[in-house]
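[1] no FASTA, just this:
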């Protein structure tokens, strides 16, 4: 979750940010390295100073410490402090082996004969001296003379100037590295952004704001880079091929629709032509026997029934092809219209049609009418072709708490592999054949549903599941 916002940024922004971040990290590491080297140099200077100081005092004070000659010890300490770095050596004191102070450069702080123990607190050996952040460092060393341990030497060093030097250098390092890092980060951002600009063009062409891929204009192809030129030209070729395939699928879909309408029209022509013959006979009968009321009533009833049948057939055709039905809810009347549309084709083949609508009005009303009608009609038309002469076709519509179930069965020999691929898969269409089954697949997918296929001993079963409440642009 913490890096989700970063992952949502375009790659043309993320890469320069990463480069700038690496440069900042490099500046921090370089500053730490410089400060570490400075600390090592300062520590080495302090250790060398304390070593020379302690060794010189040991050689000069050894005989006087053995004789407990306090005045000579004090005189040597005073001359050593004046001759050496007096500003850094704050205090130097010498004690005997029992820890009693013999002399000190500041007798008021360390009187003769006092205990040296309080000056040994936090004291380190000369070879272990290092900067700790304190302004005063205390060094403790044995006083050796001719290989014998004759006392102790304690020295206090003022290192405040070294601390100021370190802080001053650290401040300038911070300012200098910040400025250099900012400049290098900006330069890296500009360079990487320029290098990734072709990638940004490609990303925009692949989707952009509309989400639809489009070809890259010739003027935006980087001809200076042969590799990128080939990449852009290959992408344009793929885009053109995808557009051509989509256009071919649209044409096939339109052709399939016209073919389906043609087949339905030829079947429905019989449904209209047969009642027309009866209507003409009834009209002739009325004209021939206008004075016989029973014959007129019988003929008028025949005319009324024929006209009602023709009205139902024409209404079903109009409802199926009406363009403004996409927002209307599904009703049981929609399936009755489909029965009127498909019934003549099934009757022409001598097929048995089993029709069962078990879903109630509330369950049907959760789904749009137009795409569901189109899905069922396409499946019925394919089932009718597959069942052949004297075959069986069935439609079973049911519902449960999860959604609507549309079950279409036929007694045909089963679906071919290409037809099954059109219905079940989303890949390119296999060569040959129509796209009615692919239309079913696309519509069900837009409705958020699923399709399953089963083949029993003598029946092919297609089950379409549609969850409720899914909008569609079908």
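    The structure has been received and is ready for your questions. Quantities reported herein were computed from a predicted structural model and do not represent experimental measurements. Numbering: from 1, shown residues only.
[2] C-alpha from now on. contacts and neighbour counts both.
    Will do.
[3] The closest residue to residue 7 other than its chain neighbours: neighbour count?
    Ranked by CA to CA, 6 or more residues apart in numbering and with sequence neighbours excluded, the top spatial neighbour of residue 7 is residue 14, at 7.9 Å. Look at residue 14: counted by other CA atoms under 10 Å, it has 15 neighbours.
[4] Residue 14 is in contact with residue 6, isn't it?
    Yes: the criterion here is CA atoms under 8 Å, and residue 14 meets it with residue 6 at 7.2 Å.
[5] And the residue nearest to residue 7, how far from residue 190?
    13 Å (CA to CA, to the nearest Å).
[6] what does residue 267 give?
    Per CA to CA, residue 267 is found 70 Å from residue 190.
[7] swap in residue 132?
    For residue 132, the distance to residue 190 - CA to CA - is 43 Å.
[8] cool, and residue 66?
    For residue 66 relative to residue 190 (CA to CA), the value is 75 Å.
[9] Looking at residue 267 and residue 190, which one has more neighbours?
    residue 267 (19 against 13).
[10] Now do the contacts for the more buried one.
    344-345, 348 (CA atoms under 8 Å, 6 or more residues apart in numbering).
[11] What residues of stretch 192-210 count as buried?
    192-193, 196, 198-202, 204-206 (16 or more other CA atoms under 10 Å).
[12] Among the residues you listed, which ones are in strands?
    Among these, DSSP state E puts none in strands.
[13] next, the one to line up against it:
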């Protein structure tokens, strides 16, 4: 679930749409703030102008009456001013003398005559400082009453600004709705445009992953002609796919060649194994012909013939088993290791090398592994080990079952693998022909069986370990 919520795992089209939406929201917030700020300044300017005209008009009319404390004339003037005020913006006005005592008010109940005007003037602002941004629907404005430069009283007026607040709210809602609609449209448009732009990339991804790691060339008709960069990318992919096919074919031929190289080496060694018993067999037939009337001599010669023929039979059977076409369908058994030893032992005998051979496992337990690939892996590693070991050195093979896996270990007391040989055995990078008997073939076969191969230097010995998992049983 955490991977789903991680933005880095979302498709590019969704991320671009969200990025576009976020940018639009940010831009909308900045633009809306500018619009609302401009609107507030205009409203404040209009409100200040209205308050200035209203208060200055009252100041001119009320100045003489406030100087003489003529309460009725002050009240009459306030009443006429309220009646003539347009739009009902003026809610309440109170006039006080120079001592702050109320002379008259448009609502005498709120401000009785001779009461203190301080409760109204405390939160009132000067005409030039009034603003529509206070957040309240009613603002109070104060101004002095002067006659010929003499301060004779004060005026406090309450103004209704609820219409200005409603106008700002309506503007904010309109901006919010407009920004949301524009964000939605641009986000969807961005997703659509990006999806169209990414179609060649999706086509490339699909062709790269369709064939289980073997890329399939993209048809020329599917390559876009409008975007030269993407078209060049797709054609480069087609060239890469062709190069991979050519490399796979070259590696297949190389593996086949290395297989024949190993068989050629075995054939030269086995020729000695066949030639020696043949000489003994011919001597035995000559003896039988010469001493046909002597049963004890014939009997000894027949025993020699029997042993020699059995040895030749075992050698020929091992060779046939190693090269039979359908051997990959057979499962492994201890007999396969006996055949391997029979095939490989002449190589070590010819080089006067000691062969250490340890097979640890029951026949039934070996039956979970294919015979052909295991024999091929072991034979190629043994041939490589024999080539690396010095004359009179030591080569070893051990096979054991560990936690359901088959572990093959081939050792030799040679100088160790070169960097090129290690690359052939442990890496999938392309290599030049040569550099080790079947090492790349071993790596490919092990990888095909889902196993792993490692190489270590332990003391004076090189150890190559192959671990193969058991094959899953196919249900009938």
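    Looks like it arrived, so ask away. Being a predicted model, the structure only gives us computed values, none of them experimental.
[14] mind putting the buried residues of stretch 192-210 of the first structure in CSV, distance to residue 448 of the first structure included?
    Below are these laid out as CSV (distance: CA to CA, whole Å):
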residue, distance to residue 448 of the first structure
192, 42
193, 40
196, 38
198, 37
199, 34
200, 33
201, 33
202, 31
204, 28
205, 28
206, 25
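[15] And these, which two are furthest apart?
    The span of those, defined through CA to CA, is set by 192 and 206 at 21.1 Å.
[16] Just the buried ones out of the contacts of residue 267 of the first structure, please.
    For the contacts of residue 267 of the first structure, a burial check counting by 16+ other CA under 10 Å picks out 344-345.
[17] of the contacts of residue 267 of the first structure, closest to residue 52 of the first structure?
    For the contacts of residue 267 of the first structure, the residue nearest residue 52 of the first structure by CA to CA is residue 345; the value is 116.2 Å.
[18] Skipping its backbone neighbours, what lies nearest the closest one in space?
    Using CA to CA, 6+ apart and skipping residues adjacent in sequence, the residue nearest residue 345 of the first structure is residue 267, 5.5 Å away.
[19] any idea which element the one you found lies in?
    Taking DSSP states H and E as the criterion, residue 267 of the first structure maps to helix 226-288.
[20] tell me what the next helix-or-strand element following that helix is packed against?
    Next along the chain after helix 226-288 of the first structure, taking DSSP H and E as the criterion, comes helix 293-321. When contacts are defined as 3 or more CA pairs under 8 Å, 6 or more residues apart in numbering; DSSP states H and E, helix 293-321 of the first structure packs onto helix 226-288, helix 332-348, helix 369-387.
[21] Could you list the buried residues of helix 293-321 of the first structure?
    Judged by neighbour count using 16+ other CA under 10 Å, the buried positions of helix 293-321 of the first structure are 295-296, 299-300, 302-303, 306-307, 309-310, 312-314, 316-317, 319-320.
[22] quick one: the helices in the second structure?
    For the second structure, helices defined by DSSP state H occupy the ranges 2-5, 12-67, 71-84, 118-121, 162-197, 199-209, 228-290, 295-323, 334-350, 363-366, 371-388, 419-426, 439-448.
[23] Adding distance to residue 356 of the second structure, write the ones you listed out as a markdown table.
    Conversion of these to a markdown table gives the following (distance: least, CA to CA, whole Å):
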| stretch | distance to residue 356 of the second structure |
| --- | --- |
| helix 2-5 | 52 |
| helix 12-67 | 59 |
| helix 71-84 | 120 |
| helix 118-121 | 112 |
| helix 162-197 | 64 |
| helix 199-209 | 46 |
| helix 228-290 | 19 |
| helix 295-323 | 20 |
| helix 334-350 | 10 |
| helix 363-366 | 20 |
| helix 371-388 | 11 |
| helix 419-426 | 23 |
| helix 439-448 | 21 |
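[24] Can you tell me which of the ones you listed is nearest to residue 145 of the second structure?
    helix 12-67 (5.4 Å).
[25] Now do that closest one against helix 71-84, angle only.
    150 degrees (axes from the mean of the first three to the mean of the last three CA atoms, to 10 degrees).
[26] Could you figure out how far helix 12-67 of the second structure is turned away from helix 162-197?
    Using the same axes, to 10 degrees: helix 12-67 of the second structure against helix 162-197 is 170 degrees.
[27] so what secondary structure elements neighbour helix 12-67 of the second structure?
    Applying 3+ CA pairs under 8 Å, 6+ apart, one finds that helix 12-67 of the second structure contacts helix 71-84, strand 90-97, strand 138-147, strand 150-160, helix 162-197.
[28] what separates that helix from the chain centre, distance-wise?
    48 Å (CA atoms, centre = their mean, to the nearest Å).
[29] Nearest spatial neighbour of the residue mapped onto residue 77 of the first structure from the second structure, chain-adjacent residues omitted?
    Aligning on TM-score structural alignment places residue 77 of the first structure opposite residue 78 in the second structure. Leaving aside its sequence neighbours, residue 78 of the second structure sits nearest to residue 106 (CA to CA, 6+ apart; 6.2 Å).
[30] what's near enough to touch residue 175 of the second structure?
    Residue 175 of the second structure touches residue 32, counting by CA under 8 Å, 6+ apart.
[31] any idea how far residue 133 of the second structure is from it?
    Residue 175 of the second structure sits 18 Å away from residue 133 of the second structure, going by CA to CA.
[32] quick revisit: am I right that the residue nearest to residue 78 of the second structure is in contact with residue 80?
    No: in this structure, residue 106 of the second structure is not within contact of residue 80 by CA under 8 Å, at 9.7 Å.
[33] hang on, residue 431 of the second structure packs against residue 421?
    No: Residue 431 of the second structure lies out of contact with residue 421 (CA under 8 Å); the separation is 9.5 Å.
[34] Please say which of those two ends up with more neighbours.
    Shown here are residue 431 of the second structure and residue 421; by other CA under 10 Å, residue 421 has more neighbours (18 against 14).
[35] Now the alignment partner in the first structure of that one: closest residue in space, sequence neighbours ignored.
    Aligning on TM-score structural alignment places residue 421 of the second structure opposite residue 419 in the first structure. Leaving aside its sequence neighbours, residue 419 of the first structure sits nearest to residue 437 (CA to CA, 6+ apart; 7.1 Å).
[36] residues in contact with the equivalent of that neighbour over in the second structure?
    Using TM-score structural alignment as the criterion, residue 437 of the first structure maps onto residue 439 of the second structure. Contact analysis of residue 439 of the second structure by CA under 8 Å, 6+ apart lists 380-381, 384, 421, 424-425.
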